[in-house]
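Participant: missing the sequence, but the structure's below:
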């Protein structure tokens, strides 16, 4: 597959994700987590309760898309981790956003400042 086809496919997948799903990918980019830890992070982000009925179907869809890997920690707890495809999906989304946001050197400096602030 050519690089152009690969980039187009990644952008297509990313553009079909909901904001909620993109937030899950961002959370998992930091480290693998079990479902309730993801739920807690999302609740902190949204400032409201996240229902299990919303979280787990979205996690399952991300697993089906190959963006997240699900493994069993014990009989009752699953752990979710970002896959390489999930990592690439985040980069694709950021690249698309930056290509529209960074219109001059001042905006590029703002992005560099954000990156430097989290390192």
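Facilitator: Looks like it came in fine. Keep in mind it's a predicted model, so treat the numbers as computed, not measured. Residues are numbered from 1 along each chain as shown.

Participant: Going by C-alpha atoms from here, please, whenever you check contacts or count neighbours.
Facilitator: OK.

Participant: Okay, and residue 81 sits in which element?
Facilitator: strand 78-82 (DSSP states H and E).

Participant: Hmm, I typed the wrong one, I wanted residue 38.
Facilitator: Here residue 38 is assigned to helix 35-46, by DSSP H and E.

Participant: in that helix, what counts as buried?
Facilitator: Within helix 35-46, the residues scored as buried using 16 or more other CA atoms under 10 Å are 35, 38-39, 42.

Participant: Redo those residues as TSV? Include distance to residue 12.
Facilitator: Formatted as TSV, those follow (distance: CA to CA, whole Å):
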residue	distance to residue 12
35	26
38	25
39	26
42	24
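
Participant: Please compare the first structure with the one that follows:
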């Protein structure tokens, strides 16, 4: 599974999970809204987290009886690194034309 097959929202969630230590869904929602100033519907975040879990990008573990926390898998970390490399290559080309 490639990072390019995910939605922009799902990719952004991966980046936020990478920068926060085992965040809950609510913590991810809050961080996403703080970073982007966009409002995230709670009904949107959990299905996307489930998709990322099912596709092997993140792990979901129970923090307590009511709260799950999320962390990147090796596949998730690898895909973020690939995306970063891809962006750097494209940005380098863009800087040469400016």
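Facilitator: That came in fine, so what should we check first? Nothing here was measured: the structure is a model prediction, and the numbers come from that model.

Participant: that older thread, closest to residue 86 of structure 1 among the buried residues of helix 35-46 of structure 1?
Facilitator: residue 38 (15.6 Å; CA to CA).

Participant: Now for the closest one: which residues touch it?
Facilitator: By CA atoms under 8 Å, 6 or more residues apart in numbering, residue 38 of structure 1 lies in contact with 24, 27-28.

Participant: returning to what we had before: and the furthest pair within the buried residues of helix 35-46 of structure 1?
Facilitator: Maximum distance among the buried residues of helix 35-46 of structure 1 (CA to CA): 10.6 Å, for 35 and 42.

Participant: Structure 2: matching residues for stretch 85-102 of structure 1?
Facilitator: Using TM-score structural alignment, stretch 85-102 of structure 1 lines up with residues 75-92 of structure 2.

Participant: Quick one: average offset of the matching stretch versus structure 1, please.
Facilitator: With mean CA distance after the TM-score superposition for structure 1, stretch 75-92 of structure 2 departs from structure 1 by a mean of 0.8 Å once superposed.

Participant: Report the buried residues of that stretch.
Facilitator: Neighbour-count burial for stretch 75-92 of structure 2, with 16+ other CA under 10 Å as criterion, is recorded at 75-77, 79-80, 83.
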